[in-house]
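A.B. asks: return a 3D structure for these sequence lines:
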Amino acid sequence: MKNEFLTIMLVAVSGIFTLFVISIQPTPVSYADSIFDSCYDDDECTIDMLYELSRNNSTQTVFLTLDELIDLYVDADFYCHPSAHHIGEFLYGYVNRDLSKASELSDHRCAAGIMHGLLENTIQIENMLDGTPIESVDIKKSCEIVSDALGDNAKSECVHGMGHSLIKIYNYNTTQALERCNEFDNWNEIYMCNGGLFMQNMGEYAENRGGDFDKSDMYYPCNQINGTKNSEAATLCYRYQANYFLVHANYDLQTAYSFCSGIPDPKYIPICYKGVAAHLTKDNFDVVDKTILMCNSTPPKYQEQCVIGAIESLTRFVSDEKADQFCQKLDGDLQKTCLARMNSLFDSRFG
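C.D. replies: The predicted structure follows:
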């Protein structure tokens, strides 16, 4: 029987064995499996296949495929946050910029990558397609829509995504983008916006050697962020600048740490150590022993920061199981710190 599997069963009925031949149709390969097998972590390939899928299938099929694809990313052996960003960007266009509808697929997987991607180009599109001047673009409205649909935790991730969008619309001018982040309503939202801003700045450097950096000054733009109003912005800047240091250190741990130690204002040195650990943990991905070795190689003064950076990456980008495994391999106060930070991240998830 072509394209069928035969299952033969012997079933006892009233003491008499009866032979049943059951024809079972094989489960077809899902669209998500096909895309994943063809593209893996190639984002351009993935978006091309999703576009073709969307032309000939229902919204329900497209949504199911996107949801299954994110699950495949979570279980894969690569850092899935950037790929989920691209899924979010595709989704935003697919639903004709309907954030309420797009929010149905948004949750904490791949460190809320879909949510960040949804917001990444929102105000750029409003500026370019709708002709709204940059200074008049409402940066808060989108995240209020998301908050109404998914709650406050989702709103925080939404605001982070808006930070990505802001620095892009200001052509990677961190000063102008930071001023717009300050329009948000409270410290937590401003902080999340700043985080997205500096993550995008670093991402642009990593991918295209662009962004707001100065070849003659390793600590720019972080050392230009002055005043108490923006002290937390400088903290986040050095958190992501740590990856810039790693690039220039050819990913050598101790050389990157030496750049951290040279930060002009010493209060930002610990956050840089945390940033180095967070970025290298993503590179180690699920090889927990490498991450343990990294933190053991960190000066004792900054080992707690290494552990915090590592557990943030493991929890958000790898898996709950690997995160717990990492914490369990630590001793004493470091283990307590690790578990506390891990559990706080669990509590902050949405969806």
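A.B. asks: drop to CA atoms for contacts and neighbour counts, all remaining ones
C.D. replies: OK.
A.B. asks: now do the strands in the stretch 251-351 of the chain.
C.D. replies: Along the stretch 251-351 of the chain, counting by DSSP state E, counting those that start in this stretch, no stretch forms strands.
A.B. asks: ok, now the chain?
C.D. replies: 5-13, 16-24 (DSSP state E).
A.B. asks: so what touches stretch 84-93?
C.D. replies: With CA atoms under 8 Å, 6 or more residues apart in numbering as the test, stretch 84-93 has contacts from 43, 47, 66, 70, 98-99, 102, 110, 112-121.
A.B. asks: here is a second sequence; please produce its structure as well for comparison:
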Amino acid sequence: MGRPLALLAALGIFLAGVWAVATTPWTVAVATTSVDALPVAVPPTPRPSATAPVTPAAWTRSTLRDHLVAELDATDPGRALAELERITVSQPQVNDFCHPVAHDLGHAALEKYHGSVTQALNYSNDVCGSGYLHGIMEEKLAQSADPERDVTRLCGPSPTGSCLHGIGHGAMFVSHLDVAKAEQLCDRFGDRGQIGSCAEGIFMQLFEPDEDDPTALAKLPAAQLAAEPLYPCPEQPSVFRSACYFYAPIYFLQTHDYVHHQEAFGQSLRWCLGAPDQDGRDSCTKGTGSRIMKYNLERPVWDAAQCMAAPRDGQRQICVAGLVSYWNVNYHDTSARTRLCPQLAGEARDLCRTAAPGSGTAD
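C.D. replies: Below you'll find the model as predicted:
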């Protein structure tokens, strides 16, 4: 009798438990504060390292400058210059504007080392036509309290052509882009060859001003350049005239949108024939050849074809000499004879061999 009662009691307990499970509200009360709203330690967004490789689809002058100046500030000029050289190899179109970017690195290095030319030059690199050295010298002269005194001292007792070229850029900064005043500073060297190297910097700065400097752009004599072909070269003193003609094609090519209109190079060669004397025509033709190579460094066969299509027979040799000149400046050696000329054929190859080594200081 006791056993059946025990079984019934157990069954009752079981059914009660099942009923309790079925009727109990098992939903947990959620806190009114969301987990997403709780204060959590969020790591800061990592800033891109100045030394991290950055390879945009296409560099511009300003983006490349900003990237490399940041690299220089974070490390040293040597690292920034090595990065610049790497980029010019991987993206040859950067050669169009790598020289002024190298100038900017020279400015930044002088600032980093509190005006010490010696410290800045510890990292000297000839990449992009020695633009780094030019930038150091032009910035130092621009900072000088007495430019007329310092202009002949900055490059030392035995100045190189490249250093003097930088002084020419600096003379334009000091004179606020007044060509005649800049020439007076270069005249202080006395030696005609040194004045000529200084003149190169003057006219490169005139025809290729900093795109981010509204003052420089405003002072560019655009109206006179449009009205008078090859202005202001015919009016220059003889010692400065050749450098003016050599760099004048920069302005012509830029205003004729050479990037999208490749025929502008042939048009520049014809434009050079408007110079009033043979020396002017030759310097302008050589300058055009230099620009052809600089703006198209990765396709030398095409470059040579532009020279071979020059409107006057005598221009072909001079144009090829311009190709050779810039090749050697860019690679800071005299390798055109062994590396450039073998890529060419026929008359272009022969003219290249005649012009080589043909190295110079003109970028």
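A.B. asks: so which of the contacts of stretch 84-93 of structure 1 belong to helices?
C.D. replies: Among those, the ones falling in helices (DSSP state H) are 43, 47, 66, 70, 99, 102, 110, 112-120.
A.B. asks: so which of the residues you listed would you say is closest to Ile225 of structure 1?
C.D. replies: Relative to Ile225 of structure 1, the closest of these is Glu120; by CA to CA it sits at 23.5 Å.
A.B. asks: quick one: what's aligned to the closest one in structure 2?
C.D. replies: Aligned by TM-score structural alignment, Glu120 of structure 1 pairs with Glu138 of structure 2.
A.B. asks: what's the answer for Gly88 of structure 1, then?
C.D. replies: By TM-score structural alignment, Gly88 of structure 1 lines up with Gly106.
A.B. asks: its match: neighbour count?
C.D. replies: 32 (other CA atoms under 10 Å).
A.B. asks: how close does the residue nearest the centre of structure 2 sit to Lys181 of structure 2?
C.D. replies: The centre of structure 2 sits closest to Cys98, judged by CA atoms, centre = their mean, with a distance of 2.1 Å. According to CA to CA, to the nearest Å, Cys98 of structure 2 stands 28 Å off from Lys181 of structure 2.
A.B. asks: just Tyr251 of structure 2 next, same as before
C.D. replies: 21 Å.
A.B. asks: what's in contact with the longest helix along structure 1?
C.D. replies: Taking DSSP H as the criterion, structure 1 has its longest helix at helix 187-208. Outside of helix 187-208 of structure 1, the residues within contact range by CA under 8 Å, 6+ apart are 156-157, 159-168, 172, 174, 177-178, 181-184, 210-212, 232-233, 236-237, 240-241, 243-244.
A.B. asks: name the residues of it that are buried.
C.D. replies: The neighbour-count check on helix 187-208 of structure 1 (16 or more other CA atoms under 10 Å) flags 189-205 as buried.
A.B. asks: same check on stretch 145-152 of structure 2?
C.D. replies: 147-148, 151-152.
A.B. asks: ok, those vs Ile292 of structure 2, which is closest?
C.D. replies: Val151 (32.3 Å).
A.B. asks: how about the closest one, what's its partner in structure 1?
C.D. replies: Under TM-score structural alignment, Val151 of structure 2 pairs with Ile139 in structure 1.
A.B. asks: relative to Arg180 of structure 1, how far out is its match?
C.D. replies: Distance, Ile139 of structure 1 to Arg180 of structure 1, by CA to CA: 8 Å.
A.B. asks: could you find the closest non-adjacent residue to the match of Glu120 of structure 1?
C.D. replies: Leaving out its chain neighbours, the residue that sits closest to Glu138 of structure 2 by CA to CA, 6 or more residues apart in numbering is Gly170, at 3.5 Å.
A.B. asks: show me the contacts for the aligned residue in structure 2 for Tyr302 of structure 1.
C.D. replies: Correspondence of Tyr302 of structure 1 to structure 2, assessed by TM-score structural alignment: Gln315. By CA under 8 Å, 6+ apart, the contact set of Gln315 of structure 2 is 269, 282, 285, 307.
A.B. asks: of those residues, which stay in contact in structure 1?
C.D. replies: Mapped onto structure 1 and checked by both residues aligned by TM-score structural alignment, their matches' CA atoms under 8 Å, the contacts of Gln315 of structure 2 keep the contacts 282, 285.
A.B. asks: in helices only, show me the contacts of Gln315 of structure 2.
C.D. replies: 269, 282, 285, 307.
A.B. asks: out of those, which comes closest to Pro56 of structure 2?
C.D. replies: With CA to CA as the yardstick, the closest approach to Pro56 of structure 2 among these comes from Cys307, at 33.0 Å.
A.B. asks: give me the number of neighbouring residues for that closest one.
C.D. replies: 29.
A.B. asks: gap between it and Asn330 of structure 2?
C.D. replies: In terms of CA to CA, Cys307 of structure 2 sits 19 Å off from Asn330 of structure 2.
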